[in-house]
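Trainee: Sequence first, predicted model second:
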Amino acid sequence: MSDGLIPPVRRRPRAAWRLAVLPLLALAGAATASADAPNVVASIKPVHSLVAGVMGDLGTPHLLVAGADSPHTYAFKPSDADALSKADVIFWIGDELEAFLERPIGNLSDDAAAVALIETPGLTLLQFGAGQDEHDDHDHDGEHHADEGHHDHDEDEDGHGHHHAGLDPHVWLDPENARVMVGAIAATLAKADPGNAATYQANAAALDERLAALQAETAERLAPYHDSPYYTFHESFGYFDNRFRLDGRGAISISPERQPGVQRLKDIRSEIAQDEHVCLFAEPQFPPKLIDVIVEGTSAHTGTIDPLGAALEPGADLYFRLIADNADAFVGCFRKAN
């Protein structure tokens, strides 16, 4: 795997609050694989799943944001701080999503590699709301990249905006992006642990085939529903929407950290009242009562989608369950609505 696949490794000057990091294990000049894989930390479940798939039997990455936790509200646990202190490689999306990691990563030892996967060359990157602008014209043929479709407005508490500005960090919800990230993960691990490079590369190749099949199967399942309108709780499914050509109309809550205002709820009710075939989707990390309030007295249908896999068991298969379960949720609601 070429080094060109690896996102820039973030290393900053050492500070007083530095994390002690164990050295990489290597056998200089040895032809056989090293006895132990590097100590690896992954930020969120989907990233953890892809890393676990590349590592295979060589080791298990430590997961930071576990269970139904959200990276927006995550608080460090002692076990997580300990895992970071021993990490040789850390995989995360970037400070656009896991702001809680920015300071610890900034104080890592020079021996540790922190890989922000959102910086991986070759990813399709979207600005928040870019997909909705395209849906207004029902044009899904082009891909939207980080320098396109920028929106410089936000909504205030009772504002009328449908999306906020900036790079959308939910890149893993596009399986094509997951394939690109798997290449970067394998290249990073092979560089950190050259004795096991062939294993990482073989695991990544097998994972890439599975991801390609997953993408094709999901596209086929969702093909009948390109024109089925829907709203999400917050702006997290732009990449899924863009890849599978769905008709996302916007989000109820613009920011995960802030409840939508009364005017925003009224606006959504007014919009869904004009279409008897619309779906609204809740998320496990956020209270579902708002969805119930909005749809009461309308013909809208509801479902639950999950960008992180809150109820799924961490591991190499989680990513595949995550995409399949979300496809199930979309198809189930669209069938009821249509």
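Mentor: Perfect, I can see it now. Numbers count the residues shown, from 1 in each chain.
Trainee: going forward, measure contacts between C-alpha atoms and count neighbours the same way
Mentor: Noted.
Trainee: for stretch 234-246, which positions count as buried?
Mentor: Neighbour counts over stretch 234-246 (16 or more other Cα atoms under 10 Å) mark 234-246 as buried.
Trainee: swap in stretch 300-312?
Mentor: Within stretch 300-312, the residues that count as buried by 16+ other Cα under 10 Å are 300-310, 312.
Trainee: Tell me which stretches of the chain form strands.
Mentor: Using DSSP state E, the strands of the chain run over 40-44, 62-65, 89-92, 113-116, 229-234, 247-253, 279-282, 301-304.
Trainee: Check it against this one:
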Amino acid sequence: MNLRSYLYLIAVLTVTMVFLSGCGSSGSKLIEGKTNVVTSFYPIYFLAKEIGGEQVNVINMIPAGVEPHDWSPKSRDLDTVSDAQLFLYNGAGLEGWVNDFLQGLPKDSKLLTSEASDGISLIAGKSEAEKSVDPHTWVSPKSMRIMAKNIAGSLVKVDPDHKAEYEANYAELDKKLSALDAQYAQKLSPLPHKDIVTSHQAFGYLARDYGLQQVAIMGLSPDAEPKAQDLLRISKFVEDNGVKYIFFEELVTDELARTLAREANAQTMVLNPLEGLTPEQEQKGEDYFSLMEANLQNLVQALQ
């Protein structure tokens, strides 16, 4: 990769950061007579909806199409949470705003808060510049099962009158997550290649749980700018190890991955970190399971 290519890649990174700057609010309303649950982002929203069923009204703070790493809540979000019964967030450092946000609650608030990633064995970030915890727990079905159990327990705690319904919904969901876990293990284990090159370091739990090795262009946040030597190292890794595909994601621009792929004579393919749905995916009725199944299909194709 030559100097001209490096300069172009750095320019692409600037565009990526601008692309990530949008924010918004879901606009959902509290419903009297139901258990109102506010969630920080899509995977938690999905679990709360599946387990809560008809008894809950789930409000997701981050709307479709918005990347959650750089999002921060507004005063109207605090108003909504203040009147809800349960606030669910991922934890593990994903929502850097959460402590200050919760300190803004009224002193007499009876809101129950719950960290969905509690109990998961966390992974440290690999970058020297990012001596932090990898927050992307939900990308592995194994971790998602723990998160589902935590959320079911929180719903029972805040609304014990509907304990039987929540536990039944959780049992059904856990059965599906267990089947997804088994499918990942069965299909990925025999594949000859194990290296996945990704646009950002979002797949550490997936790699750990299913015997893969993740090589990320960017760090734990998709706007963590790589250095020129990092790009050279990854390009050489792709060429030396016969990597056929570089994975990109849908909520950020794919130009960096595509440029690196051209330089390394590789192709590109989507690997969705499930940080949120695009408006198109939302309209089509896509969910955690359909996107994780698509991820598995793409991994199988790339690692043949």
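Mentor: Structure received. Please read all numbers here as calculations on a predicted model, not as lab measurements.
Trainee: TM-score of the superposed pair?
Mentor: Between these two chains, after superposing, the TM-score reads 0.79 (TM-score structural alignment, normalised by the length of structure 2); 268 aligned residues with a Cα RMSD of 2.5 Å.
Trainee: if we can go back for a sec, how about the strands of structure 1 in TSV, adding distance to Met55 of structure 1?
Mentor: What follows is the strands of structure 1, written out as TSV (distance: least, Cα to Cα, whole Å):
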stretch	distance to Met55 of structure 1
strand 40-44	10
strand 62-65	12
strand 89-92	12
strand 113-116	16
strand 229-234	32
strand 247-253	35
strand 279-282	33
strand 301-304	31
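Trainee: Out of these, flag the one nearest Asp193 of structure 1.
Mentor: Closest approach to Asp193 of structure 1 among the strands of structure 1 (Cα to Cα): strand 89-92, 10.4 Å.
Trainee: corresponding residues in structure 2 for that closest one?
Mentor: Alignment note (TM-score structural alignment): strand 89-92 of structure 1 is matched to residues 86-89 of structure 2.
Trainee: average distance between the matching stretch and structure 1?
Mentor: By mean Cα distance after the TM-score superposition for structure 1, the fitted stretch 86-89 of structure 2 averages 0.5 Å away from its aligned residues in structure 1.
Trainee: Find the residue closest to Pro175 of structure 1 in space, skipping its chain neighbours.
Mentor: Gln215 (5.9 Å; Cα to Cα, 6 or more residues apart in numbering).
Trainee: any idea how far the alignment partner in structure 2 of the one you found is from Ile51 of structure 2?
Mentor: Correspondence of Gln215 of structure 1 to structure 2, assessed by TM-score structural alignment: Asp181. Asp181 of structure 2 is 19 Å from Ile51 of structure 2, where distance means Cα to Cα, to the nearest Å.
Trainee: His69 of structure 2 too?
Mentor: Separation of His69 of structure 2 from Ile51 of structure 2 (Cα to Cα): 25 Å.
Trainee: So between these two, which is more surrounded?
Mentor: Neighbour count, other Cα atoms under 10 Å: between His69 of structure 2 and Ile51, Ile51 has more, with 25 against 15.
Trainee: Go ahead and confirm that one touches Ser154.
Mentor: No - taking Cα atoms under 8 Å as the definition, Ile51 of structure 2 is not a contact partner of Ser154, at 10.6 Å.
Trainee: re earlier: can you tell me what sits against the match of strand 89-92 of structure 1?
Mentor: Stretch 86-89 of structure 2 is contacted from outside by 35-41, 44, 81, 95, 111-116, 151, 154-155, 158, using Cα atoms under 8 Å, 6 or more residues apart in numbering.
Trainee: again, only this time at 10 Å
Mentor: By Cα atoms under 10 Å, 6 or more residues apart in numbering, the residues outside stretch 86-89 of structure 2 that reach it are 35-41, 43-45, 48, 58-60, 81, 95, 98, 102, 110-117, 150-151, 154-155, 157-159.
Trainee: so where in structure 2 does stretch 195-206 of structure 1 end up aligned?
Mentor: Using TM-score structural alignment, stretch 195-206 of structure 1 corresponds to residues 161-172 of structure 2.
Trainee: List the buried residues of that stretch.
Mentor: Quick answer for stretch 161-172 of structure 2 (16+ other Cα under 10 Å): 163, 165-167, 169-171.
Trainee: between those residues, which is closest to Pro222 of structure 2?
Mentor: Comparing those against Pro222 of structure 2 with Cα to Cα places Tyr170 closest, at 31.9 Å.
Trainee: what separates the closest one from Met292 of structure 2, distance-wise?
Mentor: 19 Å.
Trainee: Give me the aligned partner of Thr60 of structure 1 over in structure 2.
Mentor: Matched by TM-score structural alignment, Thr60 of structure 1 corresponds to Asn57 in structure 2.
Trainee: Which residue of structure 1 sits opposite Gln201 of structure 2 in the alignment?
Mentor: Using TM-score structural alignment, the equivalent of Gln201 of structure 2 in structure 1 is Glu235.
Trainee: Oh, that last question was meant for Val300 of structure 2, not what I typed.
Mentor: Aligned counterpart of Val300 of structure 2 in structure 1: Val331 (TM-score structural alignment).
Trainee: ok, its match to Ser253 of structure 1 distance?
Mentor: Distance from Val331 of structure 1 to Ser253 of structure 1, counting by Cα to Cα: 23 Å.
Trainee: ditto for Val54 of structure 1
Mentor: The gap separating Val54 of structure 1 from Ser253 of structure 1 is 35 Å, by Cα to Cα.
Trainee: One more: Val278 of structure 1?
Mentor: 17 Å.
Trainee: So which of those two has more stuff around it?
Mentor: Taking other Cα under 10 Å, Val278 of structure 1 and Ser253 do not tie; Val278 has more neighbours (26 against 22).
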